[in-house]
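J.: Quick one, fold the following:
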Amino acid sequence: MQAFTHSSYVNEHRGQTFKDNERLEFLGDAVLELTVSKYLFTHFPKMSEGEMTKLRAAIVCEPSLVKLAEDLEFGQIILLGKGEEMTGGRERPALLADVFESFIGALYLDQGLDTVYHFLTLYVFPKISDGVFSQVIDYKSQLQEYIQQDSMGDISYQIIQEKGPAHNREFVSEVFLNTESMGVGVGKSKKEAEQKAAEKALKQLGALSKG
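T.: Predicted coordinates:
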């Protein structure tokens, strides 16, 4: 119940015993990282640490979690406040990704790590073999690695604009290397905007083809 209760619902039902899913999301994020790491370590003995890190990042990144939540129709059973409901909260990418992590956190607390692993074996791990996640590239991690490799300085991100109505929000993120702007990205969530900005920065640095 808590895993599928959004903070907007709790805010509209003050004085009742509802709890939102934010703490479960925190736990689920860590459980997901651990179980996916275990699977990759066990099933891909020839894969290097760097390759496993990239594949895990692609599996647990927001776009992948959104797709998993959509496949399981989690959006239909979230408890939302009226305002969030009216502005399209059930389809909001960040909200869906959070709910998937919350569910994993709740499953871990209720049933333990083995059950989480079994659930992922049914719904997530087969997609790895099908190559689903190889299409999702984590540009932020790539950029961080590239910068650290050559000790070029520090990467930071800044949301410089939010535009559009609440149900169709767009975020604009700018990425900086030290104090120099390296690219601007636009996305439906802050994470997506940062990924797009990181992709631009990699192209700017010549680390990606411009195509």
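J.: from here on, contacts and neighbour counts on C-alpha atoms
T.: Will do.
J.: The residue lying closest to residue 177 once chain neighbours are set aside - how many residues pack around it?
T.: In this structure, residue 177 finds its nearest non-sequential neighbour in residue 155, 4.8 Å apart by C-alpha to C-alpha, 6 or more residues apart in numbering. Residue 155 has 19 neighbours, counted by other C-alpha atoms under 10 Å.
J.: Quick check: residue 155 touching residue 142?
T.: No. The criterion here is C-alpha atoms under 8 Å, and residue 155 misses it with residue 142 at 11.7 Å.
J.: quick one more, to check against the first:
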Amino acid sequence: MPEAGQEFELLAERVGHAFNDPELLQLALSHRSWCAEHSDAASNERLELLGDAVLGHCVAAHLYRSYPDWAEGDLAQARSAIVNAASLAEVARHYGIGKALLLGIGEDRSGGREKISLLSDAFEALLGAIYLDGGMEAASRFAFEALSERIEEVAVDPSVGDPKTRLQELVVRVYGDSPCYTLTDSGPDHGKCFLAEVSFGDAVRGKGQGTSKKQAEQAAATQAWRGLESSEKRDHSSPSITQGKPEHAGTA
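T.: Model (predicted):
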């Protein structure tokens, strides 16, 4: 696998961890669809479980120490904001994890390298591999570097944990209306993929996919919120716009 080997090396450089055991990196990137076509290969599912536990420990301990005045509910909401699948998938894209994934032919052709569930699982598996290879210090360092932006957002407001709530508040403020979600699904019952679209202002503003309805809607809400927030920031920074709102929302 010369091409895969090169992708592994590039990913290790981006992550900033020199693996003492390179096989751990390959294992972290081996999806079960690849293993189904290569009988001698193991999947990354066990590493994913380990990485999920390591990530949960790192984030929960950080929040507990950093915000002694937060109630248990705030801590739980903040943790969810940082480690939800859509957030982890976004970080995985940043590091180019999708390019390095070992996928079966069918999964690859169906867009597996961009699926939220595969990317978030692979990120957790990679964290688990770093933990086994370099210990908790190395794993914590990577986790906080990868999620620093998200952690800073949560520090300002733990309620950012729910993308749908965040979008709802912004759409109501800007448009005086609520976002509307539509869902479609495809695939067999044991492996459905859901596609969500969120609309407001007479247009589709965000799309997302996931292995559950909730995951797909959260991904769509995240995309829509970022687009609307960016538009708001541009409007407020422009001297030619006084309200920073879409024309149809601010005119009588």
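J.: follow-up on the earlier one: mind telling me what the residue nearest to residue 177 of structure 1 corresponds to in structure 2?
T.: Structural alignment (TM-score structural alignment) places residue 155 of structure 1 against a gap in structure 2.
J.: can you tell me which residues contact residue 155 of structure 1?
T.: Going by C-alpha atoms under 8 Å, 6 or more residues apart in numbering, residue 155 of structure 1 touches 144, 147, 175, 176, 177, 178.
J.: Now check structure 2 for the residue matching the last one.
T.: With the correspondence set by TM-score structural alignment, residue 178 of structure 1 falls in a gap relative to structure 2.
J.: Check which helices and strands whatever helix or strand residue 176 of structure 1 lives in sits against.
T.: Assessed by DSSP states H and E, residue 176 of structure 1 sits inside strand 170-177. Packing contacts for strand 170-177 of structure 1, counted by 3 or more C-alpha pairs under 8 Å, 6 or more residues apart in numbering; DSSP states H and E, involve strand 155-163, strand 180-187, helix 190-204.
J.: Could you check the angle it makes with helix 190-204?
T.: Counting by axes from the mean of the first three to the mean of the last three C-alpha atoms, to 10 degrees, strand 170-177 of structure 1 lies at 40 degrees to helix 190-204.
J.: Could you check how far strand 170-177 of structure 1 is from the centre of its chain?
T.: 17 Å (C-alpha atoms, centre = their mean, to the nearest Å).
J.: Can you tell me the centre-most residue of structure 1?
T.: residue 62 (2.3 Å; C-alpha atoms, centre = their mean).
J.: pretty sure it is touching residue 189, no?
T.: No. Assessed by C-alpha under 8 Å, residue 62 of structure 1 is found out of contact with residue 189, at 9.2 Å.
J.: which residues are common contacts for those two?
T.: Contacts common to residue 62 of structure 1 and residue 189, judged by C-alpha under 8 Å, 6+ apart, are 93, 94.
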